[in-house]
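Q: Just need the structure, nothing else, for what follows:
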Amino acid sequence: MTYARKLLAGLPKSTIWAGKGCAFVAPIDGVVREVSTESKWKPDTDAGADREGRFVTIVGKDGVLYLGGHLYSVAPGLKPGARVKAGQRLGSIGNSGNALDTASNLYFGISWPTDSKYWWIRRGMVAPWTFLDAWRNGNRTLSPKQTVLNVRKQVGVLPKCTVLCVPKPVQTPDPQNAQNPPGDGAA
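A: Take a look at the predicted model:
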C-alpha cells in the first residue's frame, strides 16, 4: 500500500494505491454517515459531488468525518446510522467515480460532519498524511480531531467551494449552426 503525500488536484486528501477488492476498513469506531452504492460520476459533466464514485463516510468517536471513495463495492447491508468498529470492513477498493481510468485506489478524506449538500467539505479539509503514517506505524490513538477543529476555525464551518466546484457545461447542439446532412433536400 502506498499513498500520495501531496495535494492532489489542490485538495488535502490522499489517494491510497491498493489492489482492486482490497478492504477499506473503518479507521476508528464510529457511525456511518453516508453510503453511496452507485457511481454517478460522468466524464462529460465531471460533477464535483460525484467524483468519489461509490463511497462511505463515518463520523468517528472523535467527531471527525472520514471518507473512503472510489470503492468497487460497499459492504453488504451497510447503511447510514450503523455503528462500526475500527477495522470493520466498509467496502472494497476500486476505481469508481473519476478514477475510472486509473489503477484501483482509495480516495481518503478527513473533515468535519456537515449536511451532504456541502460535498466539497466531505471530500477532505485536512491533509491526512501525518495520521496515515501514525496509523500504519501502529499508533492507532492519534486522532486528527484537533487539526480538524483548527482548520474549521480558520475557514469557517461552511467554507465556500474553491477547487473543482462547477461541473463542466453540457454541450448541446445549436440548431442555428447545424449543417444540413446530405440528402435532406436543402439547396
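Q: rest of the way, CA atoms for contacts and neighbours
A: Fine.
Q: Could you pull out the buried residues of the top helix by length along the chain?
A: Secondary structure of the chain per DSSP state H: the longest helix is helix 145-155. Neighbour-count burial for helix 145-155 flags 145, 147-149, 152 (criterion: 16 or more other Cα atoms under 10 Å).
Q: can you put the residues you listed in CSV and add distance to Gly87?
A: What follows is those, written out as CSV (distance: Cα to Cα, whole Å):
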residue, distance to Gly87
Lys145, 19
Thr147, 23
Val148, 22
Leu149, 24
Arg152, 27
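Q: Could I get the full set of strands for the protein?
A: Along the chain, counting by DSSP state E, strands occupy 2-3, 13-17, 23-25, 30-36, 54-60, 65-74, 83-84, 89-93, 105-111.
Q: what's the burial count for the residue nearest to Trp129 when sequence neighbours are not counted?
A: Nearest residue to Trp129 in three dimensions, chain neighbours excluded: Arg5, at 6.2 Å (Cα to Cα, 6 or more residues apart in numbering). Per other Cα atoms under 10 Å, the neighbour tally for Arg5 reads 15.
Q: Quick check, Arg5 in contact with Pro12.
A: No - contact between Arg5 and Pro12 fails when scored by Cα atoms under 8 Å: they sit 9.5 Å apart.
Q: related to what we said a few turns ago, I'd like to know how far the residue nearest to Trp129 sits from Gly94.
A: According to Cα to Cα, to the nearest Å, Arg5 and Gly94 sit 20 Å apart.
Q: coming back round to it: okay, the angle between the longest helix of the chain and strand 105-111?
A: Here helix 145-155 points in a direction 70 degrees away from that of strand 105-111 (axes from the mean of the first three to the mean of the last three Cα atoms, to 10 degrees).
Q: What are the contacting residues of helix 145-155?
A: 62-64, 110-112, 125-126 (Cα atoms under 8 Å, 6 or more residues apart in numbering).
Q: And the furthest pair within those?
A: Distance extremes for the contacts of helix 145-155: the farthest pair is Asp62 and Met125 at 15.9 Å, using Cα to Cα.
Q: Tell me which of these two has more neighbours.
A: Met125 (20 against 13).
Q: so that one sits right up against Tyr118, yeah?
A: No - if you go by Cα under 8 Å, Met125 and Tyr118 don't touch, sitting 12.0 Å apart.
Q: Please give the structure of this sequence too, so both can be compared:
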Amino acid sequence: MSRGEKVPAVPLRRNLAYPMVALLATLAAGCGDAQPAADRPSFHTSGTGAPASSGSATASTSPTGSPTTAGPSVTATRPQYVFPVQTADVSYHSTHSAYPAADLFAACGAPVVAVTDGVILEVSRVDRFDKRGPKGPLNGGKAVSLLGDDGVRYYGSHLTDVTVGIEAGVRVRAGQKIGTVGKTGNANNICHLHFGISPVCARTGDWWVRRGVIWPAKYLDAWRRKNDTSPARTVADWQRARGCPTAP
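A: As a prediction, the model looks like this:
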C-alpha cells in the first residue's frame, strides 16, 4: 500500500460475540494507544483458520546497534505471514484514530501469535499504565514487539500475559504463540489486541513509531486468506519519505 492510499471501506458485518454497539462505543471513547476517532470504522469479522503452530522459542543474540534510518529490506525468500489472533471469532476495522494501526477485538485469553519469523525486540510483562500519567509511553500495558525477517517491526499490546520464554533476543517462528489477548494499559476495559506495523528505527523505546505508521487492514485481510502479502515495501517507502521521527 503506497503512501496516501486509502484502505477501502468494508461492509458492516455482525459479530455475535462482540456487539457492534460496544465496539463503536469503545472507538468513540478512544482505545488502546489511540485518541477518539473522527471516522466511523468499517468492521471485518472472521475466523482465522488453523490454530497457531506449536514449538518452543530458541534463544539467540539480542539485536544491537545504533538507531538506523535505513528502510526495511525486502527479502529474496518470500516470508510466511500468519493472522495475529488465533480464534474463530475476531473483529477489526480498517480505520484507527489519530494514527495508522488496528484494534482486533476478541475474547480475553485468545492466543496472539508471531505474524512472521523474526526476533523479539521488546517485551513488557508489567502493566504500568496510569490514567493520571502521560499518555503514550505506557498505553500498551503488557506488550511485545517483533523484528520480522522482512525488516519490519510488528507490535502487539494490551495483552493479558506474555508467553513464558518470550524475551528480547529470542527467535520465533510465524504462528508461534507470544501472548494472549487482554485489556491491560489504556484499553478502556475492552478485550482487544492493538496491532501496529512500523520501521525498526530506534529498535526499542520509540513508542510513537512502534505503535504503528501504516494501515494494517490490507495485510490482515490478506493473512486471513493465507496470502503472504508483505508490508515491507510500504514500510520502506514510508521511512524513505519521513525518516525516523525522534519525538511524537
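Q: Leaving out sequence neighbours, find the closest residue to the most centrally placed residue in structure 2.
A: A centroid search over structure 2 (Cα atoms, centre = their mean) returns Phe195, at 2.0 Å, as the residue closest to the centre. Excluding the flanking residues, the one nearest Phe195 of structure 2 by Cα to Cα, 6+ apart is Gly156, at 4.8 Å.
Q: Just tell me what that neighbour corresponds to in structure 1.
A: With TM-score structural alignment as the criterion, Gly156 of structure 2 lines up with Gly68 in structure 1.
Q: again with Lys226 of structure 2
A: Under TM-score structural alignment, Lys226 of structure 2 pairs with Gly138 in structure 1.
Q: cool, Thr180 of structure 2 as well?
A: Using TM-score structural alignment, the partner of Thr180 of structure 2 in structure 1 is Ser92.
Q: Quick check: its match vs Ala26 of structure 1, distance?
A: Counting by Cα to Cα, the gap from Ser92 of structure 1 to Ala26 of structure 1 is 12 Å.
Q: And Ser91 of structure 2, what's its match in structure 1?
A: Aligned by TM-score structural alignment, Ser91 of structure 2 pairs with Thr2 of structure 1.
Q: Name the nearest residue to its match, sequence neighbours excluded.
A: Here the residue nearest Thr2 of structure 1, using Cα to Cα, 6+ apart, is Trp17, at 5.3 Å.
Q: check contacts around that neighbour.
A: Counted by Cα under 8 Å, 6+ apart, Trp17 of structure 1 has contacts 1-3, 103-106.
Q: one more time with 6 Å, if that's ok
A: Trp17 of structure 1 makes contact with 1-3, 105, according to Cα atoms under 6 Å, 6 or more residues apart in numbering.
Q: Kindly report the same for Pro80 of structure 1.
A: Pro80 of structure 1 makes contacts with 32-34, as judged by Cα under 6 Å, 6+ apart.
Q: rerun at 8 Å
A: Counting by Cα under 8 Å, 6+ apart, Pro80 of structure 1 touches 31-35.
Q: how close does the aligned residue in structure 2 for Leu78 of structure 1 sit to Leu138 of structure 2?
A: Leu78 of structure 1 maps onto Ile166 in structure 2, with residues paired by TM-score structural alignment. Counting by Cα to Cα, the gap from Ile166 of structure 2 to Leu138 of structure 2 is 19 Å.
Q: got it, and His194 of structure 2?
A: Going from His194 of structure 2 to Leu138 of structure 2 by Cα to Cα gives 13 Å.
Q: Comparing those two, which shows the higher neighbour count?
A: More crowded of His194 of structure 2 and Leu138, by other Cα under 10 Å: His194, with 28 against 20.
Q: just checking, what residue in structure 1 corresponds to the more buried one?
A: By TM-score structural alignment, His194 of structure 2 lines up with Tyr107.
Q: Let me see the contact set for Val84 of structure 1.
A: Applying Cα under 8 Å, 6+ apart, we find Val84 of structure 1 in contact with 26, 29-32.
Q: Now with 6 Å, please.
A: 29-31.
Q: Check Cys161 of structure 1 too.
A: Trp120.
Q: Against Gly97 of structure 1, how distant is it?
A: From Cys161 of structure 1 to Gly97 of structure 1 the distance is 19 Å (Cα to Cα).
Q: likewise Asp29 of structure 1?
A: Separation of Asp29 of structure 1 from Gly97 of structure 1 (Cα to Cα) stands at 26 Å.
Q: Compare those two (neighbour count), which wins?
A: Between Asp29 of structure 1 and Gly97, Gly97 has the larger neighbour count (other Cα under 10 Å), namely 27 against 17.
Q: Just give the closest residue to that one, not the sequence neighbours.
A: Counting by Cα to Cα, 6+ apart, Gly97 of structure 1 lies nearest to Gly53, which is 3.4 Å off, once chain neighbours are set aside.
Q: Now do the one you found against Val126 of structure 1, distance only.
A: Gly53 of structure 1 is 20 Å from Val126 of structure 1, by Cα to Cα.
Q: These two - which one has more neighbours?
A: Gly53 (27 against 22).
Q: mind checking what the more buried one lines up with in structure 2?
A: Aligned by TM-score structural alignment, Gly53 of structure 1 pairs with Gly141 of structure 2.
Q: who are the neighbours in contact with its match?
A: Shown in contact with Gly141 of structure 2 (Cα under 6 Å, 6+ apart): 127, 129, 158, 184-185.
Q: State the pair within these that is farthest apart.
A: Distances among those were taken as Cα to Cα; the most separated pair is Phe129 and His158, at 10.4 Å.
Q: so what's in contact with the two at the same time?
A: Common neighbours of Phe129 of structure 2 and His158 (criterion: Cα under 6 Å, 6+ apart): 141, 185.
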